[in-house]
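Colleague: Pasting the sequence and the predicted model now:
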Amino acid sequence: MRLEVLLPYGVFLEQNDVSRIVAETSDGSLGLLPHRLDCAAALVPGILTYATQQNASVYIAVDEGVMVKAGDDVLVSVRRAIGGKDLGELQEAVKREFLTVDEQQRSVRAALDRLESGLMSRLAEFPHER
C-alpha cells in the first residue's frame, strides 16, 4: 500500500510498500491490510501505526481527521501529526499537545456561546414595531 499523511499546510509523510496500518477511530482501532475493501473512517487523537515490507513498525501521533483507503492508496488527513520512535513519548505528546488544545477550544466555544446567548436575549428586549 501507499500511505500519505496530509496536514492543512503540507504533506507530513509519503511512504510506499506499507504492509499494514492501524489507526484509532471513534469506534475503536481500525486495521488496514493491502487487500481490504475500500473504506473511510473518522480518526480521533491517537497513535497511527504502520509497518513497512521490512516489518519495521513506525508510530505517528495524529490529531483528529479522516482516513480513506482507495485501492492501494491510503490517505490520512489530520490537523496535526508528530513522528517519533518511542511509543510512550508519543502517547504523552497526544495528551499534552492535542487533547489540551481540544479542551481550550471547548472553553473558547463555551464562552462564545454565552456571548451569543447574551446578545440574543438583549436583542429580544428591544420593543417590536407593529
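Modeller: Good, I have the coordinates.
Colleague: switch to C-alpha atoms for all contacts and neighbour counts from now on
Modeller: OK.
Colleague: Need the residue closest to the centroid of this structure.
Modeller: Nearest to the mean C-alpha position of the chain, by C-alpha atoms, centre = their mean, lies residue 64 at 1.9 Å.
Colleague: quick one: it and residue 25, what's the gap?
Modeller: Computed as C-alpha to C-alpha, to the nearest Å, the residue 64 to residue 25 distance reads 9 Å.
Colleague: any shared contact partners between those two?
Modeller: Jointly contacting residue 64 and residue 25 under the rule C-alpha atoms under 8 Å, 6 or more residues apart in numbering are 42, 43, 44.
Colleague: any idea where the strands of the protein begin and end?
Modeller: Here the chain has its strands, by DSSP state E, at 2-7, 10-15, 18-25, 28-32, 39-43, 46-52, 57-62, 65-70, 73-78, 81-84.
Colleague: Put this next to the first one:
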Amino acid sequence: MPDTMHLKVLLPSQTFVDMTGVLRLVAETSQGSIGFLPHRLDCVAALSPGILTYETASGGEVFIAVDEGVLVKAGFDVMVSVRRALSGKDLSKLHALVKQEFLILDEHEREIRSTMAKLETGFVGRLASFSHE
C-alpha cells in the first residue's frame, strides 16, 4: 500500500496542481481545519476560503490560497475543485497576492453584477411598455 497521496486541484479552466507523493494535507472547512493522511477514510468536505497546505518529501510544505470549493478523498486520490487558487511557500507573500488578486476580482464581479442589473431593469421596463401598447 502506498504511503502517499495524489493531489489534484482543479479550477474551472485548468488543472492548478497535479502532485503525487503528498504525505499530508490540511484544508479549511466551515467546521474548522481537517487533516488528511494517506490511510484516512474516504470523505467529501465543503471547503471554505482559506489556506490548503500540503507536504511532499521532496518539496516540503506548500500553501495554496483557495476560494470556496469541494474536496473529495477516494483511496489515495484527493481531488479539490475551487473557483480560484494561488500558491506559494511563503505565507506573507501569499497573503499579499490574495489581497491583490482576489479583492480585485471581487470588485470586478461587483461591477459586472451592477451592469447586469441595469440591463435587466432596462429590458423589463421595455417589455412592460410593449405590453401596455
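Modeller: The structure has been received and is ready for your questions. Note that the structure is a prediction, hence the values are computed from the model and not measured.
Colleague: In structure 1, what range does stretch 69-82 of structure 2 match?
Modeller: Residues 65-78 of structure 1 are matched to stretch 69-82 of structure 2 when aligned by TM-score structural alignment.
Colleague: Off-centre distance for the matching stretch?
Modeller: Mean-position distance between stretch 65-78 of structure 1 and its chain equals 12 Å (C-alpha atoms, centre = their mean, to the nearest Å).
Colleague: now stretch 39-50 of structure 2
Modeller: In terms of C-alpha atoms, centre = their mean, the centre of stretch 39-50 of structure 2 is found 12 Å from the chain centre.
Colleague: Name the residues of it that are buried.
Modeller: For stretch 39-50 of structure 2, the neighbour count (16 or more other C-alpha atoms under 10 Å) marks 45, 46, 47, 48, 49, 50 as buried.
Colleague: Repeat that for stretch 63-72 of structure 2.
Modeller: 63, 64, 65, 66, 67, 68, 69, 70, 71.
Colleague: As TSV, the residues you listed with distance to residue 106 of structure 2 would be great.
Modeller: TSV is the format used below for the buried residues of stretch 63-72 of structure 2 (distance: C-alpha to C-alpha, whole Å):
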residue	distance to residue 106 of structure 2
63	22
64	19
65	15
66	14
67	11
68	13
69	16
70	20
71	23
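Colleague: quick one: which of those is nearest residue 132 of structure 2?
Modeller: residue 68 (45.0 Å; C-alpha to C-alpha).
Colleague: got a list of what the closest one touches?
Modeller: Neighbouring residues of residue 68 of structure 2 by C-alpha under 8 Å, 6+ apart: 46, 47, 48, 49, 82, 83.
Colleague: how about 6 Å then?
Modeller: 47, 48, 49, 82 (C-alpha atoms under 6 Å, 6 or more residues apart in numbering).
Colleague: Over to residue 40 of structure 1?
Modeller: 67, 68.
Colleague: okay, and stretch 15-22 of structure 1 goes to which residues in structure 2?
Modeller: Aligning stretch 15-22 of structure 1 against structure 2 (TM-score structural alignment) gives residues 19-26.
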